[in-house]
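In: Predicted structure and sequence below. I'll ask about it afterward.
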Amino acid sequence: MTESIEPKQLLHLVFGGELKTLTEVQFRDLEKLDIVGIFPDYATALTAWKAKAQQTVDNAHMRYFIVHMHRLLDPQKG
């Protein structure tokens, strides 16, 4: 019998919003944050991040971020 081993989930959150200024990460309106989703690995999150960043390229104040949730859930493992 061969067991299939699933890759470890390293959850990543992709979100963004419009910043107040170009020099600080302070969002203009927290109620309008765009939660793109939670992804099982960095590569998938990066693909989603690139797509959203490309859609908003004309707005210099709009920024998207990738949060390494797995590091927050288990900070000992980094």
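Out: Nice, I can see it. Residues are numbered from 1 along each chain as shown.
In: all contacts plus neighbour counts: C-alpha atoms, from now on.
Out: OK.
In: Quickly note the distance from the residue positioned nearest the centre of the chain to Leu30.
Out: Centroid-nearest residue in the chain, with CA atoms, centre = their mean: Val14, separated by 2.0 Å. Distance, Val14 to Leu30, by CA to CA, to the nearest Å: 15 Å.
In: How about Lys77?
Out: From Lys77 to Leu30 the distance is 30 Å (CA to CA).
In: let's bring in a second one:
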Amino acid sequence: MQKLHLVMGGRVADPQGLEFTDLEKLDLVGVFDSYAEAEEAWRGRAQRTVDDAEMKYVIVHLHRLLQPELPKA
């Protein structure tokens, strides 16, 4: 099974939450077939905005959305 990971980021209403304030300005970094590649891309983007508390980058496990019945391992 292929495990896909989406890396994206944008401005959030609350730095502790995941409510993005402007969906048209989301930064869609890319889709990666390994968590390691996704983490490397996430880390690179997140480090650029480390001083901006309202910017947040996340890794979305697309394979869990596409096939939720599969084990999380």
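Out: That came through fine. Note that the structure is predicted; figures quoted are calculated from it, not measured.
In: Could I get the contacting residues of the residue nearest to the centre of the first structure?
Out: Applying CA atoms under 8 Å, 6 or more residues apart in numbering, we find Val14 of the first structure in contact with 35-39, 45, 48-49, 64-67.
In: Now name the helix or strand holding Gly30 of the second structure.
Out: Here Gly30 of the second structure, judged by DSSP states H and E, is contained in strand 27-32.
In: can you pull the buried residues of that strand?
Out: Going by neighbour count (16 or more other CA atoms under 10 Å), the buried part of strand 27-32 of the second structure is 29, 31-32.
In: corresponding residue for Phe20 of the second structure in the first structure?
Out: In the first structure, the residue paired with Phe20 of the second structure is Phe27, using TM-score structural alignment.
In: Before I go, just wanted to say thanks for your time.
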